[in-house]
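K.L.:
quick one, fold the following:
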Amino acid sequence: MVRIGYTMMTEQAGPRELVEHVVKAERAGFDFSVISDHSFPWLEAQGHAPYAWSVLGAAAQATTRIPLMTYVTCPTFRYHPAVVAQKAATMQLLSRGRFRLGLGSGERLNEHIIGTGWPAAHVRLDMLEEAVGIIRTLFAGGYVSHHGHHFDVENARLWDLPDDPPPIGIAVSGDRSCEIAGRYGDLLIATEPKKELLTAFRAHGGSGRPLLGQLPVSYDPDRDAAVARAHDQFRWALGGWEVNAELPGPAGFAQATQHTRPEDVARAIPCGNDVAAFADAVRPYTDAGFTEIALIQIGGDQQEAFLDWSATKLLPALSEL
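P.N.:
Just a heads-up that it's a prediction; the model follows:
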């Protein structure tokens, strides 16, 4: 049976609200939760970007059951991989073993803030591979020194290390990222229900590991309001990650999506309160072979209503998939 997760979307709510939402998601019966790790929202209408790791620490103390995960952290620009390893190990201890570390090659939107430029995709993937290797070595314990092509580590050690390090998920979008995920990842992360990604992941050693996808939805009893909100805050998602990873800020996303119509968004994102339509949107992921799907409810002020509806209507229906 597919596991259904809840997304703490840092772009659309403040830190206290995000913790309140995940507490309610746990009570509603979601199987796991994930959190975005950004320094900017995609569009100014979203209006938020709190520090995800502080939110995670608070969420670990406010919840008791629901697993937590970054979706995803870039360990190559804003954060040095040795720092990411320390953060993840601490989260695994705080959550009593409920944390998974999701990693990816990043987006210019978030990583540009340190002013080091934005290299080509193949360079970013090489950096990701080296970073994951450093993190895994630190998770193994002891002192670590590393002098690689992209990163240096000098006599580092994780002094507070859990008995079971957090599993590492790696975001994929093509064959090279699938190769890295198959070699280094404990699970695959994707944002589109492309079966070929899962096939490539398995071909590179990922057989039998969890496969996690993500799906935006816009719940509202008023479907027109749901469509308008999805268009206002989430039309950027129709651009695809090849484009989205390169755009520099909210103004760029606004310009790139200026001709995207509400009806375009409504075709891509389930809107309203028709449980069957939401299940139909999930089904391509289950048909492709995904074992876990994290839902994003669009709109920070709509989380409470969505979670109440999910507990009574949506999750029971999705359990039948």
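
K.L.:
can we go C-alpha only for contacts and neighbour counts from here?
P.N.:
Fine.

K.L.:
next, the contact list for Glu304, please.
P.N.:
His21, Lys24 (Cα atoms under 8 Å, 6 or more residues apart in numbering).

K.L.:
just the element for it, please.
P.N.:
helix 303-309 (DSSP states H and E).

K.L.:
next one: Ala82
P.N.:
Residue-wise, Ala82 maps onto helix 81-94 under DSSP H and E.

K.L.:
what helices and strands are in contact with that helix?
P.N.:
Applying 3 or more Cα pairs under 8 Å, 6 or more residues apart in numbering; DSSP states H and E, one finds that helix 81-94 makes contact with helix 52-62, strand 99-103, helix 121-139.

K.L.:
tell me which of these sits most buried.
P.N.:
Stretch with highest mean neighbour count among those: strand 99-103 (a mean of 27; mean count of other Cα atoms under 10 Å).

K.L.:
whichever helix or strand comes after it: how far from the chain's middle?
P.N.:
Downstream of strand 99-103, the next assigned helix or strand under DSSP H and E is helix 108-111. Relative to the centre of its chain, helix 108-111 is centred 15 Å away, using Cα atoms, centre = their mean, to the nearest Å.

K.L.:
alongside the first, I'd like the structure of this one:
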Amino acid sequence: MTEYGYFLSTEEFTPRELVEQARMAEQAGFRALWISDHYHPWNGAQGSSPFVWSVIGALSEAVSLPVQTAVTCPTVRIHPAVVAQAAATSAVMTNGRFRLGVGTGEALNEHVLGNPWPPTHVRLEMLEEAVQVIRRLLTGEEVNHRGPHYTVENARLYTVPDEPVPIDVSGFGPKATAVASRIGDGYITMAPDEAMVTRYRKGGGGSKPVSGGLKVCYGPDRDEAVRRVHELWYSEQLPGEMGQVLPSPRHFEQLHELVTEDRVRENVVCGDDVEAHVSALSAYADAGFDRVYVGQIGPDQRDFFDFYRTKVLPQLP
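P.N.:
Got it, this is the predicted structure:
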């Protein structure tokens, strides 16, 4: 049976706001939390970018829900040995309720140290090696590793959870999905695409969990909700590989005019039509997803949680 979680956006909200949203999500009946891992927001209007690992520490004290990063890039900005330590500590703090979601990342966040931004096939190689390093370190053993992309010398994590941290791999195309099938404990993808879920399961993923997420904008005035999405999250409607290769929020801002309000209206659930919200989440369940995370765009968080608690979640299986 599909479970429904809440998607915390570090690009749009401050650390304290994220913790309060997590509390409201638990009270509303959501069963898990996703949290994004960004160095920059997608644009200046979003205006936030807290360090995700500090926020996870606060979440571990504020709520009892499972938490997963969606997703961390463990390859360029942060060395996989450091990601392993962060994941291990998060798992200990949450009493084993932490999953590490990983992916190949975006230049927006990962180029900030001046390192080159590799092409997709190289980033997938780096991701596979990084996951190997992380898994070894999470055992608590001393690790020495010298690979094509990473070197680790005499590294040992002394604070590790009793059980290994599950590592789910994000994939939006056939190549990344194949890697997720091979090395992941689960699969993360955003669109309710049954074909990709089938590809993952047949490629080696089997019955491992598949998770997806979407953003909505609840509000009594649909037109106002559309305008809010168009202001804050137009980047999700940009075509092609722009989201992976553009290096700065200002570059995304320069492309704002490429996304119309009509495009937002067609592709994002906006307003207070219960059936529209139920249908959007049900599409993931129908496509074979095990867990679906939904995030509210904009400041009307309490009204959103009341709406989902009383009208949306009760209609979902």
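
K.L.:
list the TM-score for the superposed pair.
P.N.:
With the length set by TM-score structural alignment, normalised by the length of the second structure, the two chains reach a TM-score of 0.97; 317 aligned residues with a Cα RMSD of 1.2 Å.

K.L.:
on that earlier part again, of all the helices and strands packed on helix 81-94 of the first structure, which lies closest to Lys194 of the first structure?
P.N.:
strand 99-103 (18.8 Å; Cα to Cα).

K.L.:
which residues does the closest one contact?
P.N.:
By Cα under 8 Å, 6+ apart, strand 99-103 of the first structure touches 67-75, 88, 91-92, 166-171, 189.

K.L.:
repeat for stretch 115-134 of the first structure
P.N.:
Residues from elsewhere that reach stretch 115-134 of the first structure (Cα under 8 Å, 6+ apart): 74-76, 81-82, 104-106, 108, 112, 146, 148, 150-151, 176-177, 180, 184.

K.L.:
and the one helix or strand Leu315 of the first structure maps to, how far out from the chain middle?
P.N.:
Element membership of Leu315 of the first structure, judged by DSSP H and E, is helix 315-318. The chain centroid and the centroid of helix 315-318 of the first structure are separated by 22 Å under Cα atoms, centre = their mean.

K.L.:
list the buried ones in it?
P.N.:
Leu315, Leu318 (16 or more other Cα atoms under 10 Å).

K.L.:
related to what we said a few turns ago, check the mean deviation of the helix holding Ala82 of the first structure from the second structure.
P.N.:
Mean deviation of helix 81-94 of the first structure relative to the second structure after superposition (mean Cα distance after the TM-score superposition for the first structure): 0.6 Å.

K.L.:
just give me the neighbour total for Gln86 of the first structure.
P.N.:
Applying other Cα atoms under 10 Å, we find 19 residues neighbouring Gln86 of the first structure.

K.L.:
spit out the contact partners of the closest residue to it other than its chain neighbours.
P.N.:
Excluding the flanking residues, the one nearest Gln86 of the first structure by Cα to Cα, 6 or more residues apart in numbering is Leu158, at 6.1 Å. Shown in contact with Leu158 of the first structure (Cα under 8 Å, 6+ apart): Ala85, Gln86, Ala89, Leu138, Phe139, Gly141, Gly142.

K.L.:
can you do 10 Å?
P.N.:
Counting by Cα atoms under 10 Å, 6 or more residues apart in numbering, Leu158 of the first structure makes contact with 82-83, 85-87, 89-90, 138-144.

K.L.:
can you select the buried ones among these for me in PyMOL?
P.N.:
This is the PyMOL syntax for the buried subset of the contacts of Leu158 of the first structure, where burial follows 16+ other Cα under 10 Å:
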select buried, resi 82+85+86+89+90+138+139+141+144
